[in-house]
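# sequence? don't have it. structure:
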């Protein structure tokens, strides 16, 4: 069973941990915006960024310029890493809590520090939802506090678990290939292609979910 999880092990035979290089490979894919006439991939990427900027601006409910750049950058980083993990022999860095917690924890901590320092009354009011009966107020404070504390964990674990689950399923199915007949092999290949399409969708959805939830958490403290 330990061999199944070997692709999620960041250790290498070299002194340098080259697996984490996959986190930087996305930089090679980002199209350059310095061309005189932008290429089609560049125009597509600019349109995606503009759409995300408009959506995050609505969610944030703030007029401060440049706030959406942080969340767009986080989405781009996770999206590239998720997609790179679908290529053979590339370590999926987003399937490791080291990376996902590194993204989620600083965001959450900075929101909490900003909220409690600038909007203390607003943050305290958030602990008791409107219309709560007086008898249930102590319990609601405990529940809201716990749900607030586990936010970075849920952000990180959701992304990690989704990336691991799909990759593991594809590995398990791929390992059964040599023992199958020609007819069953065709079904296996079709299933693997469908799974690959599904994983591509998961790669996009999970990066979007991470960015949107981070945006919503930041809008709560304002």
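Yes, it's here. Computed from a predicted structure; not experimentally measured. Residues are numbered from 1 along each chain as shown.
# CA only for contacts and neighbour counts going forward, please
Will do.
# how far does stretch 25-43 stretch from start to finish?
From its first residue to its last, stretch 25-43 covers 21 Å (Cα to Cα, to the nearest Å).
# who touches it?
With contact meaning Cα atoms under 8 Å, 6 or more residues apart in numbering, stretch 25-43 is reached by 45, 77, 80, 81, 84.
# for those residues, which one is nearest residue 67?
Closest approach between those and residue 67, by Cα to Cα: residue 77, at 16.6 Å.
# For the closest one, identify the helix or strand it belongs to.
Using DSSP states H and E, residue 77 maps to helix 67-84.
# in this structure, which spans are helices?
Taking DSSP state H to define them, one finds helices in the chain at 22-29, 40-60, 67-84, 97-118, 120-126, 137-149, 151-175, 182-220.
# let's bring in a second one:
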């Protein structure tokens, strides 16, 4: 039994060498071969996913900045691979840590804000007051919109990290009760764990899509 439930998220170290973030780059090992070998079903699957995401992001962003959808498709790929790899035993789940999620969300948000305030200053000021707002409520709406803009990277980071942590903690908590159960209950527990793993796989994909689509929506607001 673990003395601390959150110890499942502790970093792995060998000979005082931290191996935390090596798992973040493992996805590259699974991608690289597909670009050099004969196209396979795996390759066609990813190309179809990229095509679907490109069409969706293009509708939201528009055609003002060509190639901008590639940024968000890459963001989706990085997050979904780290989420799925984190479901395997003894692989460090980097997306369950705020260091990783904030490192993805903060630079995107800063770049959107800098781009918007430099190139579309009037539009950014207009966006602080929704259309049809009474004059007496305008100062309050400016404060609310400003706060909502400032907390966006935090909400993106917390949403992804919290969803990854919640599922992993539930799997760990149920797994630790196994040694004290009877044979029949262990079989039931295994079935529950399998269903939870399938649910976590769906959550891993959905949260990657949510992170990418929200980033796309934030970028479309500054154009």
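Here it is on my side, so go on. Because the structure is predicted, anything quoted here is derived from the model rather than measured.
# Can you give me the TM-score here?
Remark: TM-score between the superposed chains equals 0.96 [TM-score structural alignment, normalised by the length of structure 1]; 221 aligned residues with a Cα RMSD of 1.3 Å.
# that older thread, looking at the contacts of stretch 25-43 of structure 1, which one is closest to residue 197 of structure 1?
residue 84 (13.9 Å).
# Could you measure from that closest one over to residue 91 of structure 1?
As for residue 84 of structure 1, its distance to residue 91 of structure 1 is 8 Å (criterion: Cα to Cα).
# any common contacting residues for those two?
residue 22.
# Show me which of those two is the more surrounded one.
Between residue 84 of structure 1 and residue 91, counted using other Cα atoms under 10 Å, the more crowded position is residue 91 (24 against 21).
# That one -> structure 2?
Correspondence of residue 91 of structure 1 to structure 2, assessed by TM-score structural alignment: residue 92.
# buried subset of the contacts of stretch 25-43 of structure 1?
With burial judged by 16 or more other Cα atoms under 10 Å, the buried subset of these is 77, 80, 81, 84.
# sorry, back to before: what would the contacts of stretch 25-43 of structure 1 look like in CSV with distance to residue 201 of structure 1?
Formatted as CSV, the contacts of stretch 25-43 of structure 1 follow (distance: Cα to Cα, whole Å):
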residue, distance to residue 201 of structure 1
45, 17
77, 16
80, 13
81, 14
84, 13
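# returning to that earlier point: including distance to residue 3 of structure 1, could the helices of structure 1 go into CSV?
Formatted as CSV, the helices of structure 1 follow (distance: least, Cα to Cα, whole Å):
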stretch, distance to residue 3 of structure 1
helix 22-29, 21
helix 40-60, 38
helix 67-84, 21
helix 97-118, 19
helix 120-126, 46
helix 137-149, 34
helix 151-175, 10
helix 182-220, 20
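# Go through those helices and name the closest to residue 10 of structure 1.
Here helix 97-118 is closest among the helices of structure 1 (Cα to Cα), at 10.1 Å.
# Report all helices and strands that that closest one contacts.
Where contact means 3 or more Cα pairs under 8 Å, 6 or more residues apart in numbering; DSSP states H and E, helix 97-118 of structure 1 is packed against helix 151-175, helix 182-220.
# Try it again at 10 Å.
helix 67-84, helix 120-126, helix 137-149, helix 151-175, helix 182-220 (3 or more Cα pairs under 10 Å, 6 or more residues apart in numbering; DSSP states H and E).
# between that helix and helix 22-29, how big is the angle?
Counting by axes from the mean of the first three to the mean of the last three Cα atoms, to 10 degrees, helix 97-118 of structure 1 lies at 80 degrees to helix 22-29.
# Helix 97-118 of structure 1 vs structure 2, mean deviation?
Here helix 97-118 of structure 1, set against structure 2 after superposition, deviates by a mean of 0.4 Å using mean Cα distance after the TM-score superposition for structure 1.
# returning to what we had before: can you tell me which of the contacts of stretch 25-43 of structure 1 comes closest to residue 70 of structure 1?
When the contacts of stretch 25-43 of structure 1 are compared for distance to residue 70 of structure 1 (Cα to Cα), residue 77 wins out at 10.8 Å.
# Can you give me the neighbour number for the nearest residue to that closest one once chain neighbours are set aside?
Nearest residue to residue 77 of structure 1 in three dimensions, chain neighbours excluded: residue 26, at 7.2 Å (Cα to Cα, 6 or more residues apart in numbering). Counted with other Cα under 10 Å, the neighbours of residue 26 of structure 1 add up to 18.
# Could you do residue 64 of structure 1 as well?
9.
# That one against residue 57, yeah?
Yes - the pair residue 64 of structure 1 and residue 57 qualifies as a contact (Cα atoms under 10 Å) at a distance of 9.2 Å.
# which non-adjacent residue is nearest residue 222 of structure 2?
The spatial neighbour of residue 222 of structure 2 that comes closest, neighbours along the chain excluded (Cα to Cα, 6+ apart), is residue 116 at 4.7 Å.
# Isn't the one you found up against residue 126?
No - taking contacts as Cα under 10 Å, residue 116 of structure 2 lies outside contact range of residue 126: 11.8 Å.
# quick one, which of the two is more surrounded?
residue 116 (19 against 12).
# Report the contact partners of the aligned partner of residue 187 of structure 1 in structure 2.
For residue 187 of structure 1, the aligned position in structure 2 is residue 188, judged by TM-score structural alignment. For residue 188 of structure 2, the contact set (Cα atoms under 10 Å, 6 or more residues apart in numbering) comprises residue 182.
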